[in-house]
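K.L.:
Mind looking at a prediction? Sequence and model below.
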Amino acid sequence: MTLKEEFATRNFSIYAQWLGILSLILCLALGISNLFTVNILIIVFAALCIASGVVIIFIEVPLLMRICPTSASFDAAVRKITTNYMRAGAYGVMALLQYLSIIFGRTSLIAAAIFLTFTALCYLLAGVKGQAFVGSKTLGGAGVAQMIV
């Protein structure tokens, strides 16, 4: 299935997965750029943003769970985030953390919070509509990870 065919399925979990990849890029880029500030609390939220980006990598690209050496407890925690509702909740918590950074100063971390919110909403819509989670084949879902074993 090509990327165009995946988007044509109108499954919100596919849209959310790609929004998750955009959130990943924003979390890493904005987290790193906000590390170079004077406000120590903003630095803490920037580090949380980078950590969110790393977690998103493993949530959205299941192929990396087989390639990268991680601890058993981390693997177990990431494997629990499989349903649309669990993913919506995980993204919602990550978005909330970034929204809390506004308390200590207006920074570009708000952009990461907004994209994380959109991703959470798409996963929530997929869950409400009863759409099963469908992993993008482009990102290593639906059989690509099994080819490595």
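P.N.:
Yep, it's here.
K.L.:
Every contact and neighbour count from this point should use C-alpha atoms.
P.N.:
Fine.
K.L.:
Report the contact partners of Gly140.
P.N.:
Val61, Pro62, Leu63 (Cα atoms under 8 Å, 6 or more residues apart in numbering).
K.L.:
And the residue nearest the centre of the chain, how far from Ser71?
P.N.:
Against the mean C-alpha coordinate of the chain, by Cα atoms, centre = their mean, the closest residue is Ile56 at 3.6 Å. Computed as Cα to Cα, to the nearest Å, the Ile56 to Ser71 distance reads 16 Å.
K.L.:
Within the helices and strands, which one has the residue nearest to the centre of the chain?
P.N.:
helix 40-60 (DSSP states H and E).
K.L.:
Equivalent analysis for Thr117, please.
P.N.:
Using DSSP H and E, Thr117 maps to helix 109-128.
K.L.:
Show me what that helix is packed against.
P.N.:
Counting contacts by 3 or more Cα pairs under 8 Å, 6 or more residues apart in numbering; DSSP states H and E, helix 109-128 is packed against helix 12-33, helix 40-60, helix 84-100.
K.L.:
Quick check: Ser13 touching Tyr85?
P.N.:
No: if you go by Cα atoms under 8 Å, Ser13 and Tyr85 don't touch, sitting 10.4 Å apart.
K.L.:
ok, and here's another one to check against it:
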Amino acid sequence: MGCFDEIKSRNFSLYGQWLGIASIILLIALGIVGLQSHIVFSIVGWVIAFILLMVEIPLCLKVCPTSPKFDGFIAYFENCYFRAVMYLIFAVVMFLSRLMNTGPLIAAAVCLLLAAISYGAAAVMGQSFASSRILGGTGVDNVV
């Protein structure tokens, strides 16, 4: 199954995963740009990006050596409800950066909010969690 088949599947958890990947890229890039204006939110953005990297890309857990305790923590987020809450919390943290006038991180906050909405929609609609096959996940073929 390719990228276009995943888009056509109308599985909102896949949309949330791709928005999460976009959030990771924005958090890293805009954290570098905003490093001069406010170092605290840039570092917080990088920490969030690292957490999302481990949660969203299953291939990272297969390649990187991790402890069973960390794997258990990541497995806790195989539920769309928990992912929606996690992304909503991260979005609120990044929106708080706007109060400190660190402008570029607002784009990452909006992307995090859209990912939270996507995961929330998947949870409300009762869709099973699926991860993109391109990123080392199961794809929607195995979702019942």
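P.N.:
That came through fine. Please read all numbers here as calculations on a predicted model, not as lab measurements.
K.L.:
residue in structure 2 matching the residue nearest to the centre of structure 1?
P.N.:
Using TM-score structural alignment to pair residues, one finds that Ile56 of structure 1 aligns to Leu52 in structure 2.
K.L.:
quick one: stretch 100-114 of structure 1 to chain centroid distance?
P.N.:
17 Å (Cα atoms, centre = their mean, to the nearest Å).
K.L.:
cool, and stretch 110-128 of structure 2?
P.N.:
On Cα atoms, centre = their mean, the centre of stretch 110-128 of structure 2 falls 11 Å from that of its chain.
K.L.:
so where in structure 1 does it end up aligned?
P.N.:
So stretch 110-128 of structure 2 sits over residues 114-132 in structure 1, by TM-score structural alignment.
K.L.:
Contacts for that stretch next, please.
P.N.:
11-13, 15-17, 19-20, 22-23, 84-85, 87-92, 94-95, 133.
K.L.:
Next, Leu35 of structure 1: secondary structure please.
P.N.:
When classified by DSSP: H, G, I helix; E, B strand; the rest coil, Leu35 of structure 1 comes out as coil.
K.L.:
Likewise for Ala130 of structure 2?
P.N.:
Classification of Ala130 of structure 2 using three-state DSSP returns coil.
K.L.:
doesn't Ser13 make contact with it?
P.N.:
Yes: at 6.1 Å, Ala130 of structure 2 and Ser13 qualify as touching, with contact defined as Cα under 8 Å.
K.L.:
higher neighbour count, the two?
P.N.:
Applying other Cα atoms under 10 Å to Ala130 of structure 2 and Ser13 shows that Ser13 carries more neighbours, namely 29 against 25.
K.L.:
Could you tell me which residues make contact with the more buried one?
P.N.:
Ser13 of structure 2 neighbours (Cα under 8 Å, 6+ apart): Cys80, Ser118, Tyr119, Ala122, Gln127, Ser128, Phe129, Ala130, Ser131.
K.L.:
pretty sure the last one is touching Trp18, no?
P.N.:
Okay, so that is Ser131 of structure 2. No: with contact defined as Cα under 8 Å, Ser131 of structure 2 does not count as touching Trp18 (9.2 Å).
K.L.:
These two: who's more crowded?
P.N.:
The neighbour comparison of Ser131 of structure 2 against Trp18 (other Cα under 10 Å) goes to Ser131, with 25 against 17.
K.L.:
how far away is that one from Gly20 of structure 2?
P.N.:
11 Å.
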